[in-house]
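In: predicted model and sequence follow; I will ask about them next.
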Amino acid sequence: MKRKYILPLFLFFQIVFLKVLAFFPEFVEKWYSNGLYIYISKISRTILGKIPFSVGDLIYTVAIIYVFYWLIKNRKTGWKNITLSVLSFISVIYFAFHFLWAFNYYRVPLFEKMEINREYTDDDLLNFTEKLIDKTNEIHHKITKDKTKKVINPYSQNQIFEMTQNGFDRLAKQHSYFSYSNPSQKKSLLSLPLTYMGFGGYLNPFTNEAQVNDKLPMYGFPNVVCHEMAHQIGFGSESECNFIGFLAGISNEDLYFQYSAYSNALRYCIGTIAAKDEKLFKQLKQKVHPGIIENYKESEVFWKQYDTFIDKAFHAFYDQYLKSNQQEDGIDSYSKFIDLLINYYRIKGIL
């Protein structure tokens, strides 16, 4: 067999292997997520965590430029050779992607790990949302002392990166599998493109850096950091990372972290009710402090500035990406963490 066919064939075998691996989440959980991955991620974060800029973003930028250069340079090589070369490149990247992080998509679901039910009724949602409104109002008032004022986070983004560890340390005392060490959070060098794409952050699976969009409204910034850190400790599901990010936020001693987590969860819950019952949504909205609503409007205004066909195209692409990686709800997976919240609250009895 000619060498140029080896890597394209390897790509085919990788795809088949992943189809089979999906039936063995316990194997992935034991040997990869709680085994090999722990060492891979700690090594990556130890080496790159102290570098003040995003190494992953630089790698992506250089890679994209090189791909365009290579395609122009080899445009006359012939479609067969170009196709084989592209497939070989994809094969190597696909292997690195899964080996360094993405096998975590195939681990045991968090609701099984934590023995949390995923079902809830409309009454469960309403009851939880009302409790969440009370709690968010309480935190909001502790910060602002005024129902009408929006929360303005006083910390710098670098300070927030440092402060996030507190929440994970406290959370790990309750659930050891949420332990986080060797921090590596970065302000993305690609924040403007990320904003046009409609993303608040992402985990670079090759460098294990938590990349955060530095243009985001600051009241919600801590919650985004906690979400990306959840990806770093080996959770691929967006709903699970929203849930873990929420727990890390409310576990933090700082009120601004708590507010960021509670207000984000409340927005999802009220949004879910709005989609089902407009009248009930309006009733609940009246109970929310006007200052909290102002923070929501702040986010809406921010994202509306960058609302173009670009974010819709990337969201459609990302929707398919998630569906191909064990998240059948696609981009709607982000809101599915509500069932984890409601049933976790049912077990704990407190927010």
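Out: Structure's in. What do you need?

In: CA atoms for contacts and neighbours, from now on please.
Out: Fine.

In: the strands in the stretch 101-250 of the chain, which residues?
Out: With strands called from DSSP state E, counting those that start in this stretch, the stretch 101-250 of the chain shows them at 185-187, 201-204, 209-212.

In: tabulate those strands (TSV), appending distance to W31.
Out: Formatted as TSV, those follow (distance: least, Cα to Cα, whole Å):
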stretch	distance to W31
strand 185-187	26
strand 201-204	22
strand 209-212	23
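
In: mind listing what E209 touches?
Out: Contacts for E209 (Cα atoms under 8 Å, 6 or more residues apart in numbering) come out as 45, 48-49, 54, 56, 184-186, 203, 232.

In: and these, which is closest to K4?
Out: Using Cα to Cα, G56 comes nearest to K4 of the contacts of E209, at 28.4 Å.

In: returning to that earlier point: tell me the most buried of the strands of the stretch 101-250 of the chain?
Out: Ranked by mean neighbour count under mean count of other Cα atoms under 10 Å, the strands of the stretch 101-250 of the chain are led by strand 209-212, which reaches a mean of 28.

In: picking that back up, turn the contacts of E209 into CSV, including distance to L87.
Out: Conversion of the contacts of E209 to CSV gives the following (distance: Cα to Cα, whole Å):
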residue, distance to L87
R45, 30
L48, 29
G49, 32
S54, 28
G56, 22
S184, 32
Q185, 32
K186, 31
L203, 24
Q232, 28
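
In: still on that earlier bit, quick one: which of the strands of the stretch 101-250 of the chain is nearest A316?
Out: Of all those, strand 201-204 sits nearest to A316, with 16.4 Å by Cα to Cα.

In: alright, now check it against this:
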Amino acid sequence: MKERLKDLARSRALYVLLAGGAAQGLFLLLRRDRASMDAAALLATGVRRAVSAVADPLPFSLAELLCTALGVWVLVMAVVTVRGQLQGRRVLARRLLGLAALAVWIWAGVSWLWGVHYYASSFSDKSGLAAEPVTTEALEATTLWFAEGANRTGRLVERDSSGRLAADSAAIMESASDSLAALTEEYPFLDGPARQPKPAVYSWFMSAAGFTGYIFPFTGESTLNMDCPNVFLPVTIAHEQAHQQGVAPEQEANFVGIAACLANADTLWQYSGWLFGFLHLSNALYSADPAAWWEVWQLLEEGPTADLAWNDEYWLSFESPASELAESTYTAFLESYGQDLGMASYGACVDLLVARYCPLEQAA
């Protein structure tokens, strides 16, 4: 009787595994069909919004709680399995089959709740704002314009004795429930229920892995790193809330985050957007024309310079084989959904910034 029950359990786990494989196979089959992905993205957004409505009132990240519970469960099952094997019970095959079934369904869930957005109509498609190659002249002019914006707003924010931004992270989080509201007139497809970002308990570990925030496909929550310098916390919140509205590619979410901050009435949020935009633009300008980069960089005032140095010092302290492994893993994740630039795609928002904000184009 026991053997029959074990066989039944194995067969059920096998069926679950095959069903998960079929769900993922269907995604792989349909992902190149734009109409199918647009429909799936609409459904996925609806599911995330429904679940996030339940998770939103919670003062903690449900995503972190679920991931922690999963990790604890895996460890407990590993101990139980080893003990069972040592006691002569053949449980390893059944447990591995069950674990494989769970892993496949998680993979399929991520694909259908989030991966579809990489193949559906993008921000550029919906907005008509094309990320096209730019001239060095346009890049320099836009970088200079962002430097001026960072200087102007940087003089208005509160600073500590070392000249760095003195802002309360909790207050920033409390003011962040609808960071995209100011953009919805220009980009109405970004409109949607405002969800409160959640502070990460595991912020230090996120820093070690090189992450400032993430969206969890199964709960629709954005969870933020509260350990890193908070000068870029506003723009990171807006970036993650862009993800909540279905803007999947990192370069587009970066652009939306910056644009949302520039349109915000709060000076601190504006400063975060100007400085983050300058960081991306100046890095691109350095590659295109180091001499022009140096001329623009010298115009940056002490406040913004101190904040950029603060940010650099913090992230340099986390450089390690572990952070490199995390970066390569996330790059592989992005590439598996057709994001060929991988982590480098974070810098591709430069083309959109120049297309939207270049003062030469505005003057023309």
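Out: Yep, it's here. From a predicted model like this one, the values you see are computed outputs, not experimental measurements.

In: just the buried positions in stretch 26-36 of the second structure, please.
Out: Within stretch 26-36 of the second structure, the residues that count as buried by 16 or more other Cα atoms under 10 Å are 27, 31.

In: what stretch of the first structure does that stretch fall on?
Out: Mapped onto the first structure using TM-score structural alignment, stretch 26-36 of the second structure covers residues 17-27.

In: so what does G200 of the first structure match up with in the second structure?
Out: Applying TM-score structural alignment, one finds that G200 of the first structure aligns to T212 in the second structure.

In: ok, that match - contacts?
Out: Neighbour list for T212 of the second structure: 206, 224-225, 228, 236 [criterion: Cα under 8 Å, 6+ apart].

In: what's the closest of those to V16 of the second structure?
Out: M206 (32.3 Å).

In: filter the contacts of T212 of the second structure by whether they're kept in the first structure.
Out: Retained in the first structure by both residues aligned by TM-score structural alignment, their matches' Cα atoms under 8 Å are the following of the contacts of T212 of the second structure: 206, 224-225, 228, 236.

In: longest helix in the second structure, by residue count?
Out: If you go by DSSP state H, the second structure has its longest helix at helix 2-30.

In: other SSEs contacting that helix?
Out: helix 92-113 (3 or more Cα pairs under 8 Å, 6 or more residues apart in numbering; DSSP states H and E).

In: quick one: distance of the helix it packs on to the chain centre.
Out: 24 Å (Cα atoms, centre = their mean, to the nearest Å).

In: what's the answer for stretch 287-306 of the second structure, then?
Out: Centroid displacement of stretch 287-306 of the second structure relative to its chain, using Cα atoms, centre = their mean, is 27 Å.

In: residues in contact with that stretch?
Out: By Cα under 8 Å, 6+ apart, stretch 287-306 of the second structure touches 136, 140, 143-144, 147-148, 150-151, 154-155, 163-165, 275, 282, 285-286.

In: which residues touch N254 of the second structure?
Out: Applying Cα under 8 Å, 6+ apart, one finds that N254 of the second structure lies in contact with 239, 346, 349.

In: repeat that for 10 Å
Out: By Cα atoms under 10 Å, 6 or more residues apart in numbering, the contact list for N254 of the second structure reads 235-236, 238-240, 242-243, 247, 260, 273, 276-277, 280, 345-350, 352-353.

In: re the thing from before, quick one: the longest helix of the second structure to chain centroid distance?
Out: 31 Å.

In: that one to helix 92-113, inter-axis angle?
Out: 30 degrees (axes from the mean of the first three to the mean of the last three Cα atoms, to 10 degrees).

In: by contact count, what packs against the helix or strand just after helix 2-30 of the second structure?
Out: As assigned by DSSP states H and E, the chain's next helix or strand after helix 2-30 of the second structure is helix 34-55. Packing partners of helix 34-55 of the second structure (3 or more Cα pairs under 10 Å, 6 or more residues apart in numbering; DSSP states H and E): helix 2-30, helix 62-86, helix 92-113, strand 221-224, helix 233-244.

In: circling back to that earlier point, which one of the strands of the stretch 101-250 of the first structure lies closest to A63 of the first structure?
Out: Nearest to A63 of the first structure, of all those, is strand 201-204, at 13.8 Å by Cα to Cα.

In: and A63 of the first structure, what's its match in the second structure?
Out: Taking TM-score structural alignment, A63 of the first structure has L70 as its aligned residue in the second structure.

In: burial measure for that match, as a count.
Out: Residues near L70 of the second structure, counting by other Cα atoms under 10 Å, number 12.

In: most widely separated two among the contacts of E209 of the first structure?
Out: Using Cα to Cα, the two most remote members of the contacts of E209 of the first structure are S54 and Q232, lying 14.9 Å apart.
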